[in-house]
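Peer 1: No sequence on hand, only this structure:
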């Protein structure tokens, strides 16, 4: 199996400094970081300097889509315009941080009702993301749509949903971020079959979380089967840990309720387990 780069989403450790995050990532044995997509508030010069000093890669830039002014599917044209401009800022951040991909969520996170109806909201999202993707294509950046379970978003749940939207956007540089936790809830034929069905053409990145949303190995998912499926599609992207330990919410993690030492220890054990699985394949 080809070497897979391991990373972690930078928000997962909570309100620690970027230097501390980078040091923990190196101790765990990660290759890089998924960067929090807040270019208006983050010191990008400092972030790039820390990555260079630690030898970590910028794996991707991950947008945050839990506010209405970043909703691609919004019924209000001005809100959609705000979302499009934010998406373009993520492209600019990716260029500066020397990564070739950004993550978008097609609809607002934690909004389960439609602005109009499913088809209208879907069309708004396609049109809005298409403009971001065209700008990204001009700059050789890939756009990754994250497939999130139906209890958190209202449009793109499964890999098939993501494939459909990527095809309708039609720019040729749009693929998917699949997430094992969300897939466990949404993929009726199982995670491995969904990976094989979507294939290398669409799956650009893989998030990792066990069935209980802990790090891999702390739940009951079949990780050998999942990584065999990634091998079977000749997966060339990266995989990123994105757990919510101890049933904490993202808001609680951001407020500092997570024990970063415990997470570091669990993630270190997890990456050793996953590397062992890949060595046996």
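Peer 2: Cool, got the structure. Since we're looking at a predicted model, the values are computed, not measured. Residues are numbered from 1 along each chain as shown.
Peer 1: only C-alpha atoms for contact and neighbour calcs from this point on.
Peer 2: Noted.
Peer 1: how about the helices in the stretch 1-150 of the chain?
Peer 2: Along the stretch 1-150 of the chain, counting by DSSP state H, counting those that start in this stretch, helices occupy 18-28, 44-54, 77-97, 118-138.
Peer 1: which strands and helices sit next to the first one?
Peer 2: Contacting helix 18-28 under the criterion 3 or more C-alpha pairs under 8 Å, 6 or more residues apart in numbering; DSSP states H and E are the following elements: helix 44-54, helix 260-280.
Peer 1: let's bring in a second one:
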């Protein structure tokens, strides 16, 4: 069964990003529960920025799960990536993500690596950069495996990274790793830029997909753009996807209406 999730960001430095809720955690969780979401996906400054016991109680009280935890604050706040030419920064990036993996594992939730993958530096060597990325993902994938969760790797569009931009390349790269515990994040917004056919890419790479970010073509909530939602829903049915569709979209026209539109679209197109 496909499950719904909504994003909550608790990091002021990334407030211009595509997250539905920005208010305090308890208020956002309450709203998500009232609308009928199955889970939240949230972004925090670090693994110790939120008390896990308090979060457990809050989620249990609201009958919600934790779908995933983001790691983007590691780059935004601390400037850490897995492909920085400086080995000490790469080491710190692995440590930051490792802590997020351990935090998420308390809730059986995966950590997501998006912006922390980094880029090929100007004048840098692409092959070497991809080796650094592979080393980081392999190390972190093994940590995730030992904690009985997946690690989620997200191909980003060409304007956000010059590493891996589409699901085909992502699947090929993950297959080269010395771990099978890293899965792909299929972000429908990034795919709208990079894929020639969203449903066909989903079908072709379905076995590698472990998480999906739900947003329309303009990164507004699904239904406020021109994405062919029915075709995507059919593709997800074909691959027997049973994970989360997590709304990583701009809070347009405002967080409450964005959340309402998201759950409306989810119930219309994706609810089994």
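Peer 2: Arrived safely, thanks for sending. Every value quoted in this text rests on a predicted model; they were computed, and no experiment measured them.
Peer 1: Superposed, what's their TM-score?
Peer 2: Comparison of the two superposed chains (TM-score structural alignment, normalised by the length of the second structure) gives a TM-score of 0.88, and 260 aligned residues with a C-alpha RMSD of 2.1 Å.
Peer 1: right, and the helices of the stretch 1-150 of the first structure - which one's nearest residue 250 of the first structure?
Peer 2: Evaluated over the helices of the stretch 1-150 of the first structure, closeness to residue 250 of the first structure peaks at helix 18-28, with 16.7 Å, by C-alpha to C-alpha.
Peer 1: ok so, going back, want to try a markdown table for the helices of the stretch 1-150 of the first structure, with distance to residue 280 of the first structure and mean neighbour count as columns?
Peer 2: Below are the helices of the stretch 1-150 of the first structure laid out as a markdown table (distance: least, C-alpha to C-alpha, whole Å; neighbours: other C-alpha atoms under 10 Å):
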| stretch | distance to residue 280 of the first structure | mean neighbour count |
| --- | --- | --- |
| helix 18-28 | 21 | 17 |
| helix 44-54 | 30 | 14 |
| helix 77-97 | 34 | 20 |
| helix 118-138 | 38 | 20 |
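Peer 1: Map residue 96 of the second structure across to the first structure for me.
Peer 2: Under the alignment (TM-score structural alignment), residue 96 of the second structure pairs with residue 86 in the first structure.
Peer 1: which ones are touching its match?
Peer 2: Contact analysis of residue 86 of the first structure by C-alpha atoms under 8 Å, 6 or more residues apart in numbering lists residue 70.
Peer 1: on that earlier part again, as a markdown table, the helices of the stretch 1-150 of the first structure with distance to residue 148 of the first structure would be great.
Peer 2: Listed next are these as a markdown table, based on distance: least, C-alpha to C-alpha, whole Å:
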| stretch | distance to residue 148 of the first structure |
| --- | --- |
| helix 18-28 | 25 |
| helix 44-54 | 28 |
| helix 77-97 | 18 |
| helix 118-138 | 15 |
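Peer 1: Compare the ones you listed and give me the one nearest residue 267 of the first structure.
Peer 2: helix 18-28 (6.7 Å).
Peer 1: Where in the second structure does the closest one fall?
Peer 2: Mapped onto the second structure using TM-score structural alignment, helix 18-28 of the first structure spans residues 25-35.
Peer 1: Tell me the mean distance between that stretch and the first structure once they are aligned.
Peer 2: With the two structures superposed, stretch 25-35 of the second structure lies on average 1.0 Å from its match in the first structure, counting by mean C-alpha distance after the TM-score superposition for the first structure.
Peer 1: which element is the counterpart of residue 217 of the second structure in the first structure on?
Peer 2: Residue 217 of the second structure maps onto residue 211 of the first structure when the alignment is built from TM-score structural alignment. Assessed by DSSP states H and E, residue 211 of the first structure sits outside every helix and strand.
Peer 1: ok, residue 211 of the first structure - contacts?
Peer 2: With contact set as C-alpha under 8 Å, 6+ apart, residue 211 of the first structure has these partners: 180, 181, 184, 219, 220, 221.
Peer 1: what does residue 33 of the second structure give?
Peer 2: Residue 33 of the second structure makes contact with 62, 63, 64, according to C-alpha under 8 Å, 6+ apart.
Peer 1: Any figure for the gap between the alignment partner in the first structure of the first one and residue 21 of the first structure?
Peer 2: Under the alignment defined by TM-score structural alignment, residue 62 of the second structure corresponds to residue 54 in the first structure. As defined by C-alpha to C-alpha, to the nearest Å, residue 54 of the first structure lies at a distance of 11 Å from residue 21 of the first structure.
Peer 1: for residue 144 of the first structure, same thing?
Peer 2: According to C-alpha to C-alpha, residue 144 of the first structure and residue 21 of the first structure sit 24 Å apart.
Peer 1: wait, residue 113 of the second structure sits on residue 154?
Peer 2: Yes: under the criterion of C-alpha atoms under 8 Å, residue 113 of the second structure makes contact with residue 154 at 6.1 Å.
Peer 1: contacts for stretch 254-267 of the second structure?
Peer 2: Here stretch 254-267 of the second structure makes contact (C-alpha under 8 Å, 6+ apart) with 4, 6, 20-22, 32, 35-37, 220-223, 247, 250-252.
Peer 1: about what we covered before: using CSV, lay out the contacts of residue 33 of the second structure together with distance to residue 200 of the second structure.
Peer 2: Listed next are the contacts of residue 33 of the second structure as CSV, based on distance: C-alpha to C-alpha, whole Å:
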residue, distance to residue 200 of the second structure
62, 37
63, 35
64, 32
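Peer 1: of those residues, closest to residue 137 of the second structure?
Peer 2: The nearest one, if we look at those relative to residue 137 of the second structure and count by C-alpha to C-alpha, is residue 64, at 28.8 Å.
Peer 1: what number of residues lie near the closest residue to that closest one other than its chain neighbours?
Peer 2: Nearest non-adjacent residue to residue 64 of the second structure, counting by C-alpha to C-alpha, 6 or more residues apart in numbering: residue 39, 4.8 Å away. Using other C-alpha atoms under 10 Å, residue 39 of the second structure is surrounded by 25 other residues.
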